[in-house]
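predicted model, plus sequence, below.
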Amino acid sequence: MKRSRTGALALLLPAVLAPAACGVRPSGVVEVGDPAIVQTVPDAAHGGVAVYLKGPDGVLPVIRATEENAVPGAALMRLLDGPTDADRAAGLTSEVPNYYGGLAIGVDGDTVRVTLTRPVRDFSSVARQQLACTAAHATADSGAVTVVLKGNDTTLTLERCPF
């Protein structure tokens, strides 16, 4: 009986090892393309706005709880508050300069006008994108709007939010 088990094992061993020896070598992870982008939408039923902060690969939305409806004013006020401790711990920052002055917001059709009582020419391209995406995604058209930023030095038409 010992011989038959040994014989069966000897016949079984090549059958088990054959697929492993087919010449295909293991490889590491092969990256293809950019990471997936998922659009997030604030939960209007429970209150909330999307604030765009700077992450390692550009701006991305962070949902802020608010008692107000998702309107540009509520969203921009949360953006001007800056990142929270939890945001900073996650590596998120903001290039929008600290600002505690006057803020006026007007929505006229597909244009959102943001007026600050400070110079805006020095805003970086990332800060402009943060403002454009935050204001645009707080409207009913959810991003399909033009955002105009006016300061006491100039008026800028911001690029549309790419999301």
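The structure has been received and is ready for your questions.

CA atoms for contacts and neighbours, from now on please.
Fine.

how far does the one helix or strand Leu76 maps to sit from its chain's centre?
Here Leu76 sits within helix 72-80, counting by DSSP states H and E. Distance, stretch centre to chain centre, for helix 72-80: 16 Å (Cα atoms, centre = their mean, to the nearest Å).

likewise stretch 63-78?
17 Å.

other residues contacting that stretch?
For stretch 63-78, contacts defined as Cα atoms under 8 Å, 6 or more residues apart in numbering pick out 42, 44, 46-51, 104-105, 112, 131, 134-139.

comparison target, given below:
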Amino acid sequence: MIRRAAAALVLVALAATACGVQPSGAISGGEAPSGPPSTMPGTPGVSSIYLVADGTVVQVQRPGLVQTGAALIDALVQGPTSAEKASGLTTEVPQSALPAAVAVSASEITVRLATDVQALSALAVSQIVCTLHLRDAPDGSVFTLVGGGNVRSGERCG
């Protein structure tokens, strides 16, 4: 019986030390990925949205956003966080754009907004198109914005 207990103790000691993994501190996960998020649509994850800085649109990483076109447009309407505002970022997408809906086909993304799309600034259109381009658009896709009885078609990011 003592022999069996001693053998079991030796096996446990060997198993605990045999893997060779040494304790370490926290390991960094590195940078957030760029491009389309890897999470499923409708679930929170890290997304890229486009905000305005010095008269141009710039890509911003946002954790915790629901991965749908409508939720991303909502994030554009809500504008920059307080930290982003402190960095000089703004939004041109008006509150009146909501609610929004996004439909994706093979070569076209249709964005329905609750505002007149002809009244949107060029920067607001760029924010919407570039944000959705990262998320939903196959390469070469054309965007059509619909709202307020008007249509803006042929819009592209860039």
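Looks like it came in fine. Every value quoted in this text rests on a predicted model; they were computed, and no experiment measured them.

returning to what we had before: so which bit of the second structure is the helix holding Leu76 of the first structure matched to?
The aligned range for helix 72-80 of the first structure in the second structure is 69-77, by TM-score structural alignment.

in the superposed pair, what's the mean gap between the matching stretch and the first structure?
Compared with the first structure after fitting, stretch 69-77 of the second structure has a mean deviation of 2.1 Å; criterion: mean Cα distance after the TM-score superposition for the first structure.

point me to the residue sitting closest to the centre of the second structure.
Closest residue to the average C-alpha location of the second structure: Ser47 at 1.1 Å, with Cα atoms, centre = their mean.

the nearest residue to Arg128 of the first structure once chain neighbours are set aside: what's it in contact with?
Excluding the flanking residues, the one nearest Arg128 of the first structure by Cα to Cα, 6 or more residues apart in numbering is Leu158, at 6.5 Å. Residues near Leu158 of the first structure by Cα under 8 Å, 6+ apart: Arg128, Gln129, Ala132, Thr146, Val147, Val148, Leu149.

distance of the first one relative to Val120 of the first structure?
In this structure, Arg128 of the first structure lies at 9 Å from Val120 of the first structure, with Cα to Cα, to the nearest Å as the measure.

out of these two, which sits in the busier spot?
Taking other Cα atoms under 10 Å, Arg128 of the first structure and Val120 do not tie; Arg128 has more neighbours (23 against 20).

look up which helix or strand the more buried one falls in, please.
helix 125-136.

buried residues, that helix. List them.
Val126, Ala127, Arg128, Gln129, Gln130, Leu131, Ala132, Cys133, Thr134, Ala135, Ala136 (16 or more other Cα atoms under 10 Å).

what lines up with the second one in the second structure?
Counting by TM-score structural alignment, Ala127 of the first structure corresponds to Ala124 in the second structure.

what's around Ser4 of the first structure, how many residues?
Ser4 of the first structure - counted by other Cα under 10 Å - has 9 other residues nearby.

same check, this time on Val10 of the second structure
Val10 of the second structure, neighbours per other Cα under 10 Å, totals 12.

wait, is it part of a strand?
No - counting by DSSP: H, G, I helix; E, B strand; the rest coil, Val10 of the second structure is not part of a strand but helix.

now the aligned partner of Ser141 of the second structure in the first structure: closest residue in space, sequence neighbours ignored.
Matched by TM-score structural alignment, Ser141 of the second structure corresponds to Val145 in the first structure. Nearest residue to Val145 of the first structure, sequence neighbours excluded (Cα to Cα, 6+ apart): Asp110, at 4.8 Å.
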